[in-house]
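1. Below: sequence and its predicted model.
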Amino acid sequence: MCDHHVAASGPAGPVEAAPSASASESGRASGLAEAGEVRRFWGRLGLPGLVDVHTHFMPERVLHKVWEYFDTQGPLIGGVEWPITYRAEEAERADVLREFGVRAFTSMLYPHKPGMARWLNGWAADFAARTPECVHTATLYPEPGVEDYVREAVEAGARVFKAHVQVGAYDPADELLRPAWGLLAEAGIPVVIHCGSGPAPGKHTGPEPIARVLARDPGLRLIVAHLGMPEYEDFLDLAERFGEVRLDTTMAFTDFTEQLMPFPRRALPRLAAVGDRVLLGSDFPNIPYPYLRQLQALERLGLGDEWLRAVCHDNAARLFGV
């Protein structure tokens, strides 16, 4: 939900100032202070740690634009106050996840206009190379040449892609993307896709465009971000119809989100039934509350320790081979 449209510049754009020392220290301190509680959560479940499929690492000037957006309460979040809990330097943010015991995480990044994706993919490859816990992430956009740079990213070792229908303001069933989706389906590479209409609807958000993509490539491993909020049940429909469709939990069930887009309790049995395809996501570092609250929110659902073990670790560990 905390993804949004930002006027981020490309490689030729100005470099943004780094976070202040006090902000950086505060972000790291807030993370380290709760590390013991996070570790107790997964330790109680008998897990070796967590796997988080929805964390954001991106070029600093792009990330700072994201933070600026939340600081000014942009229209896509309805003017809701949204403090960035883990505002810190890149290395410190990665250290916080390590302290939490997150064994593997992603670097979700995305273009909002043509000409950005290949550059972002280059940055992401470098980040993955210097960050052993990172599942090498790439992105795409409907533009000429998309199949070529998607293939390049796959050949360079990308293991997950990020697509953002809301920010990119594009139809995921766009003909320009068709060969890229086919390539990713054939390679079995998952795509975390923000396609639900939360926090604000876009022209191409919602289940219908995704259904058209899956009709063409039913084997495409789409991971629907944020459980598809607020169209939770519609995206559960797709997960029930297509065996490779997965859902990530990012921000779902937390008190913050439940006030805005509550998950219908009648759908909990359906969520339990597809528990082998539900994956932990958090939106770290851009969340307006401590990381622990995502885990506590999942535990409060009462779906049992076996479900929690699968969601918080085993499903993603199996998918990515970590």
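-> Nice, I can see it. Residues are numbered from 1 along each chain as shown.
2. contacts, neighbours, all on C-alpha from now
-> OK.
3. what about Pro290, how many residues close to it?
-> 16 (other C-alpha atoms under 10 Å).
4. In what element of secondary structure is it found?
-> Per DSSP states H and E, Pro290 falls between elements, in no helix or strand.
5. A further structure is provided below for comparison with the first:
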Amino acid sequence: MDESAAVRAIWEPLGIPGVVDVHTHFMPKRVMDKVWQYFDAAGPLVGRAWPIAYRTDEADRLRTLRSFGVRAFTSLVYPHKPDMAAWLNQWAAQFASTTPDCLATATFFPEPGATEYVTAAIEGGTRVFKAHVQVGGYDPTDPLLDPVWGVVAEAGTPVVIHCGSGPQPGLHTGPDPIRAVLARHPRLRLVVAHMGMPEYADFLDLAESHPEVRLDTTMAFTPFVEETHPFPPTEGPRLLALGDRILFGSDFPNIPYGYVEAMRVLTEVDGADDDWLRGVFHDNAAELFGLATTAD
């Protein structure tokens, strides 16, 4: 069975129209090349060998996702320094305009003018933001971001945020800064990337106490991650109980294993039934982003 057929064999029996992947990366070529170089060098925020499974050109990567039956995905861009976010947003807006199955994506950084370009992105049709606390090395409670969080919360635009301390801790990773942000902006629609690994339990706590906090499954439960940041089996019942707020993410193309592996491990979560999988692979994200759901 080829890879596309193997992926489809997971989701097609569930009766969903495809997969919604909330955690995929499309970037300007020179930026993606630098990201790949960082992974190749096992940089300090990676910390281990990390071969890129889908190191192909952009057109081929799009064909690959579509062959898997991914009906909607993101182009998660993120800056690592000031004066990057606005032009990344320009690129991402253009990419989305020519890629109708991409959920228009934008990003931000704590810098003067961030509120203005975030507002412009929302008015321009951005449907999801990416915040990368680890790579950006910034404090989510930075005063420069407070009005940004306010604008995003008011708009109801989801933010996929890498705020857990995996694969390596950052200066401001972990649940405490996010808890402080949510105390000021409780309506924020945060999608915690990688399920907050390795602080899984803490981010499950946040999801339980904040109805608009969701978790994406990116890399969780895979053998690659279980070696270093295993999901605690004792937290399984809470994960299942939060099934309507768990969203599938893959980290495509920057994963060191096949896409089918990212999906297969979720089918093996203890207690996961077809209803839970339908929500995770499709319906939860479809509802969040206003796409047609299985019930429709």
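-> Perfect, I can see it now. Treat the numbers as computed from the prediction; the structure is a model and nothing was measured.
6. Does the equivalent of Phe109 of structure 2 over in structure 1 fall in a helix, a strand, or a coil region?
-> When structure 1 is aligned by TM-score structural alignment, the residue opposite Phe109 of structure 2 is Tyr141. Secondary structure state of Tyr141 of structure 1, per DSSP: H, G, I helix; E, B strand; the rest coil, is coil.
7. Roughly how far does Tyr141 of structure 1 sit from Asp248 of structure 1?
-> Separation of Tyr141 of structure 1 from Asp248 of structure 1 (C-alpha to C-alpha, to the nearest Å): 21 Å.
8. Of those two, which one has the most company?
-> A direct count of neighbours by other C-alpha under 10 Å for Tyr141 of structure 1 and Asp248 places Tyr141 higher, at 30 against 24.
9. Would you agree that one is in contact with Pro111?
-> Yes. Contact criterion C-alpha atoms under 8 Å: Tyr141 of structure 1 and Pro111 qualify, at 6.8 Å.
10. Need the residues touching each of the two.
-> Ala117, Gly168 (C-alpha atoms under 8 Å, 6 or more residues apart in numbering).
11. returning to that earlier point: spit out the contact partners of the match of Phe109 of structure 2.
-> With C-alpha under 8 Å, 6+ apart, Tyr141 of structure 1 has these contacts: Pro111, His112, Lys113, Pro114, Ala117, Ala163, Gly168, Leu177.
12. Dump these to JSON lines, plus secondary structure and neighbour count.
-> Converted to JSON lines, the contacts of Tyr141 of structure 1 look like this (DSSP: H, G, I helix; E, B strand; the rest coil; neighbours: other C-alpha atoms under 10 Å):
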{"residue": "Pro111", "secondary structure": "coil", "neighbour count": "26"}
{"residue": "His112", "secondary structure": "coil", "neighbour count": "22"}
{"residue": "Lys113", "secondary structure": "coil", "neighbour count": "18"}
{"residue": "Pro114", "secondary structure": "coil", "neighbour count": "14"}
{"residue": "Ala117", "secondary structure": "helix", "neighbour count": "24"}
{"residue": "Ala163", "secondary structure": "strand", "neighbour count": "25"}
{"residue": "Gly168", "secondary structure": "helix", "neighbour count": "22"}
{"residue": "Leu177", "secondary structure": "helix", "neighbour count": "21"}
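13. what's near enough to touch the aligned partner of Pro288 of structure 1 in structure 2?
-> Superposed on structure 2 with TM-score structural alignment, Pro288 of structure 1 falls opposite Pro256. Neighbouring residues of Pro256 of structure 2 by C-alpha under 8 Å, 6+ apart: Trp50, Pro51, Ile52, Ala53, Phe224.
14. just curious, which of these is nearest to Pro100 of structure 2?
-> Of all these, Pro100 of structure 2 sits closest to Ala53, with 24.5 Å by C-alpha to C-alpha.
15. Now do stretch 256-271 of structure 1: which range of structure 2 does it align onto?
-> Mapped onto structure 2 using TM-score structural alignment, stretch 256-271 of structure 1 covers residues 224-239.
16. Oops, could you answer that again for stretch 172-186 of structure 1 instead?
-> Mapped onto structure 2 using TM-score structural alignment, stretch 172-186 of structure 1 covers residues 140-154.
17. What of stretch 210-219 of structure 1?
-> If you align by TM-score structural alignment, stretch 210-219 of structure 1 falls on residues 178-187 of structure 2.
18. Quickly note the distance from the equivalent of Ala85 of structure 2 over in structure 1 to Thr205 of structure 1.
-> For Ala85 of structure 2, the aligned position in structure 1 is occupied by Ala117, per TM-score structural alignment. Relative to Thr205 of structure 1, Ala117 of structure 1 is positioned 20 Å away (C-alpha to C-alpha).
19. What of Arg39 of structure 1?
-> 36 Å.
20. These two: which is more packed in?
-> Using other C-alpha under 10 Å, the more surrounded residue of Arg39 of structure 1 and Thr205 is Thr205, with 24 against 19.
21. From the contacts of Tyr141 of structure 1, pick the one nearest Val53 of structure 1.
-> Distances from Val53 of structure 1 to the contacts of Tyr141 of structure 1, taken as C-alpha to C-alpha, are shortest for Ala163 (13.3 Å).
22. Please name the residues that touch the closest one.
-> Tyr110, Thr139, Leu140, Tyr141, Val191, Val192, Ile193, His194.
23. counterpart of it in structure 2?
-> Aligned partner of Ala163 of structure 1 by TM-score structural alignment: Ala131.
24. Equivalent analysis for Glu90 of structure 1, please.
-> Match for Glu90 of structure 1 (TM-score structural alignment): Glu58.
25. ok, its match to Pro253 of structure 2 distance?
-> 10 Å.
26. out of the two, which sits in the more crowded spot?
-> Pro253 (23 against 14).
27. shouldn't that one be in contact with Thr24?
-> Yes. Pro253 of structure 2 is within contact range of Thr24, at 6.9 Å (criterion: C-alpha under 8 Å).
28. In three-state terms, how would Pro262 of structure 1 be classified?
-> Classification of Pro262 of structure 1 by three-state DSSP places it in coil.
29. What is the burial count for it?
-> For Pro262 of structure 1, using other C-alpha under 10 Å, the count is 16.
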